[in-house]
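Asks: dropping a prediction and its sequence here:
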Amino acid sequence: MSTHYNTEQLKEVAGGDEEFMAVVAQAFLEEIPPDLEALEEAISNDNRELAYQFAHKMKPNIEMFGIAVLKDITTIEAWTKTSKNSAHISDELDNVVTTLKLVFEELKSDFNL
C-alpha cells in the first residue's frame, strides 16, 4: 500500500469488504480528479464561491482515505471568505494537487483500477 493515503477509515466503513473498498476507490477516481481541476480553475479565476464548494465537496473523500491534505483544504476554504489574493494559498493548493495526483496513481495500482 501507499504512503499518501491509508484505508483504515474505509476498512471500518466497509467492514473489511475488499470489493466494496474497490468500488469506493473507483468512485473516488471518477469524482475527485474533475473536482480538483474545477477547484484549481475556480481559484485561478478568483471564483471564491465555487472554490469553496469544490474544496468542501472533496473533504469527506479526502478524510475517508486518510490523505494528509485536509488542513490544506480547510485553509483553502477559509481563504474563500477573505479578500486575500490567491498567492496566500498557492502552497496549500500545490500540496493538494501534487498529493492527490500521487494518490490517484497509487489507488489505480493498489486496487487494480
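Replies: Looks like it arrived, so ask away.

Asks: from here on, contacts and neighbour counts on C-alpha atoms
Replies: OK.

Asks: tell me where this protein has helices.
Replies: 8-14, 18-44, 48-64, 70-79, 90-110 (DSSP state H).

Asks: export the ones you listed to JSON lines and tack on mean neighbour count and distance to Ser2?
Replies: Formatted as JSON lines, the helices of the chain follow (neighbours: other C-alpha atoms under 10 Å; distance: least, C-alpha to C-alpha, whole Å):
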{"stretch": "helix 8-14", "mean neighbour count": "15", "distance to Ser2": "12"}
{"stretch": "helix 18-44", "mean neighbour count": "16", "distance to Ser2": "13"}
{"stretch": "helix 48-64", "mean neighbour count": "18", "distance to Ser2": "15"}
{"stretch": "helix 70-79", "mean neighbour count": "18", "distance to Ser2": "17"}
{"stretch": "helix 90-110", "mean neighbour count": "16", "distance to Ser2": "6"}
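
Asks: next, the one to line up against it:
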Amino acid sequence: MKKVTYDLSQIIEMSDNDPDFIKLMVDTFIEEMPVDLDYLALAIKEEDRENVHRYAHKIKPSLELFGLQGHLNAVVLESWGKGDETKDINKNFKFLYQELQETLIQLKRDF
C-alpha cells in the first residue's frame, strides 16, 4: 500500500474536528480539483501563460490546505505563467499531476 499523500491536519484544526465540515472539504476537493487540473493541463499544452498562472494560482491554496507537496510545483507553474522562462513546467506539472491523481484515489477510498 502506498503512503498517504495528503494531510488533513489544517482542515481538522480549522473545523474543530467537525466531521461534516471535513467531509464537505474533501468532497469539494474531489469534485473541483480534476476540472482545474484539466484546465491547467490544457493551458500548459497550449503554452497559454495567462491561464497557467490563473489555474496554478487557483489550486495552490487547496494543495497547501491538504498538505500536498505539489503546492511547490504550483508555485513554479504560477511563476512561469508570469513570464519566468527558466522553469521546466512539464516536469513540475507531471509531479503535480501524479501526486493529485494518487491523492484523489486515496481521498475517494478514505471518504
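Replies: Nice, thanks for sending it over. Just so you know, these numbers come straight off a predicted model, no measurement behind them.

Asks: quick one: TM-score?
Replies: Overlay of the two chains. TM-score (TM-score structural alignment, normalised by the length of the second structure): 0.92; 109 aligned residues with a C-alpha RMSD of 1.5 Å.

Asks: tell me which residue is most central in the first structure.
Replies: Taking C-alpha atoms, centre = their mean as the criterion, Ile62 is the residue nearest the geometric centre of the first structure, at 4.6 Å.

Asks: next one: Ala78 of the first structure from Ala38 of the first structure, what distance?
Replies: Per C-alpha to C-alpha, to the nearest Å, Ala78 of the first structure is found 18 Å from Ala38 of the first structure.

Asks: likewise Lys101 of the first structure?
Replies: From Lys101 of the first structure to Ala38 of the first structure the distance is 14 Å (C-alpha to C-alpha).

Asks: I figured Leu40 of the second structure was touching Lys58, is that so?
Replies: No: using C-alpha atoms under 8 Å, Leu40 of the second structure is not in contact with Lys58; the gap is 9.9 Å.

Asks: now the residue nearest to the centre of the first structure: closest residue in space, sequence neighbours ignored.
Replies: Closest residue to Ile62 of the first structure apart from its sequence neighbours, by C-alpha to C-alpha, 6 or more residues apart in numbering: Leu70 at 6.7 Å.

Asks: again with Tyr52 of the first structure
Replies: That would be Glu77: by C-alpha to C-alpha, 6+ apart, it lies 5.2 Å from Tyr52 of the first structure.

Asks: cool, and Thr103 of the second structure?
Replies: Thr5 (5.7 Å).

Asks: and for the first structure, the residue most distant from the center?
Replies: Largest centroid distance in the first structure under C-alpha atoms, centre = their mean is Ser83 at 24.0 Å.

Asks: what about His88 of the first structure, how many neighbours?
Replies: 12 (other C-alpha atoms under 10 Å).
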